[in-house]
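Trainee: This is a predicted model, with the sequence first.
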Amino acid sequence: MLVGTYTSGKSVGIYVYEFNTNTGAIRLVDSSATSNPSYLAVSPDQRIVYAVNEDATPGVGGKVSAFQFNKKNGHLTLVNQVRSMGDHPCYVAVDKTGKWVAVGNYSSGSLAVFPSTRNGSLGSPVSTVHHSGSGPNKDRQEKAHVHSTVFTPDNKYLVVSDLGTDKVTLYPFSQSRGTLDSARKFVIDMPGGSGPRHFIFHPNGKWGYLVQELSGNVTLFDYAKGKLKERQTISSLPAGFNKSFTSADIHISSDGQYLYTSTRDKANTIAIFKINAKTGQLRLISQQETLGNTPRNFNLDPSGNFLLAANQNSDNIVIFRRNPKTGLLRDTGHRVQVGNPVCIKWVQ
């Protein structure tokens, strides 16, 4: 289990743990010092780990780091580090070929695609895109804020969620050149003030789901040939909830039956949805308290038997056992004490 963190507190960077998928027990095996690795991505062959360095150094901006990963001992070795082409990079993804890495820069409202060589090192960007615009929420949407860059299942498009402009954009993506075709982009306007954040595709590749940070809603789309068609929007908030909140992360169980989202601030919950196998529509079935503060990120382990909630502001990861039949969660009592955990990824 790879854990990305913010390093302004007790953390030094990325942590690697050995996780027992039978018992939920966990053991620290390595750490690698790097500044604010708030989001991670693993290459398809699981040999390389990419991390954003969510900084905004004057004249430099943020960076992206590439690490070689040793699956035998869990050790990380820095390969190289490049500028992210913007301020505060918050998301990184690798395409299906493993040759291209897409990064979203939150504060700059920009994104870039970098080539990856055989040893995982990153080259100069082959595509950069700058968004412009704003939204009705003057405190959070004063300008564009790219929050995620997700490759489509067919690897032909890049889905970019922009919290600042309330837009989701699909850019045609070239697997051979790594370039994005802005002239043929497909744009969806989300409700004003909703704040598109993270996007995920269903295992069947036909449905996509967007969690919106500012409204707390999840929207279902049909996906086909570079276009998304909205079909359902449902709230992820507890019934009658009227306190401050921001929604954060979204994941789907590997069997495609359940979808989960996290909500922070005064909520600190994981919403559990049942997915209709025929239509993809969601039905909210339960809320699980994360037993910590600010679940910016969470993830399901590869076995599907556990869900781990990364509570950023209580410096811990809470391990829940998951019932694959009902989708419900139960606290195991296991905790991982780590400073400001904000991303969990897996290598098998």
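Mentor: All right, it came through fine. Numbers count the residues shown, from 1 in each chain.

Trainee: Please count neighbours and contacts with C-alpha atoms only from this point.
Mentor: Noted.

Trainee: Quick one: list the elements packing against the helix or strand harbouring Ser161.
Mentor: Using DSSP states H and E, Ser161 sits in strand 157-162. Judged by 3 or more Cα pairs under 8 Å, 6 or more residues apart in numbering; DSSP states H and E, the packing partners of strand 157-162 are strand 146-151, strand 167-172, strand 196-201.

Trainee: List the contacts of it.
Mentor: Identification of contacts with strand 157-162 by Cα atoms under 8 Å, 6 or more residues apart in numbering yields 109, 144-152, 167-173, 180, 195-199, 226.

Trainee: cool, stretch 328-338 as well?
Mentor: Contacts to stretch 328-338, defined as Cα under 8 Å, 6+ apart, come from residues 10-11, 24-26, 272, 286, 288, 307, 315-323.

Trainee: Buried subset of these as a PyMOL selection?
Mentor: Command for PyMOL that selects the buried part of the contacts of stretch 328-338, burial taken from 16 or more other Cα atoms under 10 Å:
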select buried, resi 11+24+26+272+286+288+307+315+316+317+318+319+320+321+322
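
Trainee: Restricted to strands, list the contacts of stretch 328-338.
Mentor: 26, 272, 286, 288, 307, 316-322 (DSSP state E).

Trainee: Pipe the residues you listed into a markdown table and attach distance to Arg330 per row.
Mentor: Below are the ones in strands among the contacts of stretch 328-338 laid out as a markdown table (distance: Cα to Cα, whole Å):
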| residue | distance to Arg330 |
| --- | --- |
| Ile26 | 17 |
| Ile272 | 13 |
| Ser286 | 12 |
| Gln288 | 9 |
| Leu307 | 9 |
| Asn316 | 17 |
| Ile317 | 14 |
| Val318 | 10 |
| Ile319 | 9 |
| Phe320 | 5 |
| Arg321 | 5 |
| Arg322 | 6 |
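
Trainee: so which two of those are the farthest from each other?
Mentor: Pairwise distances across the ones in strands among the contacts of stretch 328-338 (Cα to Cα) peak at 26.9 Å, for the pair Ile26 and Ser286.

Trainee: try it against this one:
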Amino acid sequence: MNLKSIFLGVALACGTVIGYADNNIKLVVGTYTDAGSQGLYSFSFDQSTGAASELSSLNVEDPSYFAFSKDGRHIYAVSEKNSATAVLNSIGFDPINGTFAFKNSQLTHGGDPCYVSTDGKIALTANYSGGTISVFPILKNGTLDKSLLQIGSKKGGPNRSRQNTPHAHCAVFAPDGYILTTDFSGDRILCFSYNKHDKKLENHGIAAHIKAGSGPRHLVFAPNGRYAYLMNELSGKVIVYSYSDGKLKELQSIAADNANAHGGADIHVSPDGMFVYASTRLKGDGITIFRVGNKGTLTRVGVQRTGKHPRNFAITPNGKFLLVACRDDNSIQVYSRDKDTGLLKNTHQDIVLSHPVCVKFYPE
């Protein structure tokens, strides 16, 4: 027996997954259910070849966005409905078999929840048409307690057809624990913290003002936590910020949406922090690729055209593949990713699924 075999045997005996044994990971997909979809689906995904095989599904209404718990044993998925029926669902997840088990749901009290995040203690939803952020304490068994409170956004942006009423689009936990939320109609990023003792969000003011009419949508942090990248839906621009203590300082604004389609969507950083990817929709659908410089700023290096309406996408933990949920083409496209250039290549291993809108990997 060679050293590699001995090492692998010891690792498996200790419950450690290493090397090539790490290639098969779990992929979870959320869909709109207006055209016959079940809701949530799980797949086994080989991150060495890009091949996927379906494992399980669960009936959930319109789980258009979801987040894994820190231990990966729970999924918190929105049901993107009107304010009377919109809920956040707690769903058990078996990371070995990829199976789901519904736990409970709680009303968001805000219409069209379109984003959810969690730090393990609370879960947050951004309610788009409600214009609010809902906060859910997470109980010890992973289920959700009732929503305690909501923080509202405001209207006032110059785009009267898109910013005439308050809209909230995402709520993320910064690396230092602050909560940053995008005020889509108010063209601001707001900062909060959660006071566990008093069970309330404490307002820390405006983290960043954004040019009027930008429509801030999704915000992500670089792996080092020093920089943040904002995708603006209406302007189609990515704004680069330095980050410290709940405040964002603008370093750069760079176009992702050359078609000016007002359809900026998702944004992610490669696992090595060397590239930023942003999806744009409505015209010229695709993924814009940026190289990250020494001080966090971006240089545009390419565009990969995709299927219709690439609302959301995800990069495999090893950085080898990028998967795009093309809602209006009823498919998830699998692209290989060149780690040196950042460029993408279609592997033509599409996952066919009705109206996919959210893709995430376990482990994230």
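Mentor: That came in fine, so what should we check first? Just so we're clear, the structure is a prediction, and the values are computed from it rather than from any experiment.

Trainee: before we move on, back to that, in a markdown table: the helices and strands packed on strand 157-162 of structure 1, plus mean neighbour count and distance to Pro136 of structure 1.
Mentor: Shown next, in a markdown table, are those (neighbours: other Cα atoms under 10 Å; distance: least, Cα to Cα, whole Å):
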| stretch | mean neighbour count | distance to Pro136 of structure 1 |
| --- | --- | --- |
| strand 146-151 | 27 | 16 |
| strand 167-172 | 24 | 13 |
| strand 196-201 | 26 | 13 |
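
Trainee: so which of these comes closest to Val94 of structure 1?
Mentor: Across these, the minimum distance to Val94 of structure 1, taken as Cα to Cα, is reached by strand 146-151, at 7.8 Å.

Trainee: Name the residues that touch that closest one?
Mentor: Under the contact criterion Cα under 8 Å, 6+ apart, strand 146-151 of structure 1 has outside partners 90-95, 102-111, 131, 157-164, 196-200.

Trainee: Looking at structure 2, name the residue matched to Lys345 of structure 1.
Mentor: Using TM-score structural alignment, the partner of Lys345 of structure 1 in structure 2 is Lys360.

Trainee: which residue sits closest to its match, ignoring its sequence neighbours?
Mentor: Distances taken as Cα to Cα, 6 or more residues apart in numbering place Val28 nearest to Lys360 of structure 2, at 5.5 Å, with adjacent residues excluded.

Trainee: cool, Arg47 of structure 1 as well?
Mentor: Closest to Arg47 of structure 1 by Cα to Cα, 6+ apart is Phe69, at 5.1 Å.

Trainee: and what of Phe68 of structure 2?
Mentor: What sits nearest to Phe68 of structure 2 in space, not counting adjacent residues and going by Cα to Cα, 6+ apart, is Ile75, at 4.6 Å.

Trainee: Aligned counterpart of that neighbour in structure 1, please.
Mentor: Under the alignment (TM-score structural alignment), Ile75 of structure 2 pairs with Val49 of structure 1.

Trainee: Let me know the helix or strand that that match is in.
Mentor: strand 48-57.

Trainee: I'd like the next helix or strand past that strand.
Mentor: Next helix or strand after strand 48-57 of structure 1 toward the C-terminus (DSSP H and E): strand 61-69.

Trainee: how much does that following strand stray from structure 2?
Mentor: Superposing on structure 2 places strand 61-69 of structure 1 at an average distance of 0.9 Å from its equivalents, by mean Cα distance after the TM-score superposition for structure 1.

Trainee: which residues are in contact with that strand?
Mentor: For strand 61-69 of structure 1, contacts defined as Cα under 8 Å, 6+ apart pick out 46-56, 75-89, 119-122.

Trainee: just the angle between it and strand 48-57, please?
Mentor: Interaxial angle, strand 61-69 of structure 1 versus strand 48-57 (axes from the mean of the first three to the mean of the last three Cα atoms, to 10 degrees): 160 degrees.

Trainee: Just the terminal-to-terminal distance for stretch 337-356 of structure 2.
Mentor: Criterion Cα to Cα, to the nearest Å; first-to-last residue distance in stretch 337-356 of structure 2 is 21 Å.

Trainee: Pull out the buried positions in it.
Mentor: Neighbour counts using 16+ other Cα under 10 Å place 337, 342-344, 346, 350-351, 353-356 of stretch 337-356 of structure 2 among the buried residues.

Trainee: One more: stretch 113-123 of structure 1?
Mentor: For stretch 113-123 of structure 1, the neighbour count (16+ other Cα under 10 Å) marks 113-116, 120-123 as buried.

Trainee: Going by distance to Glu230 of structure 1, which of those residues wins?
Mentor: Nearest to Glu230 of structure 1, judged by Cα to Cα, of those is Val113 at 27.1 Å.

Trainee: Trace Tyr258 of structure 1 over to structure 2, please.
Mentor: Using TM-score structural alignment, the equivalent of Tyr258 of structure 1 in structure 2 is Phe275.
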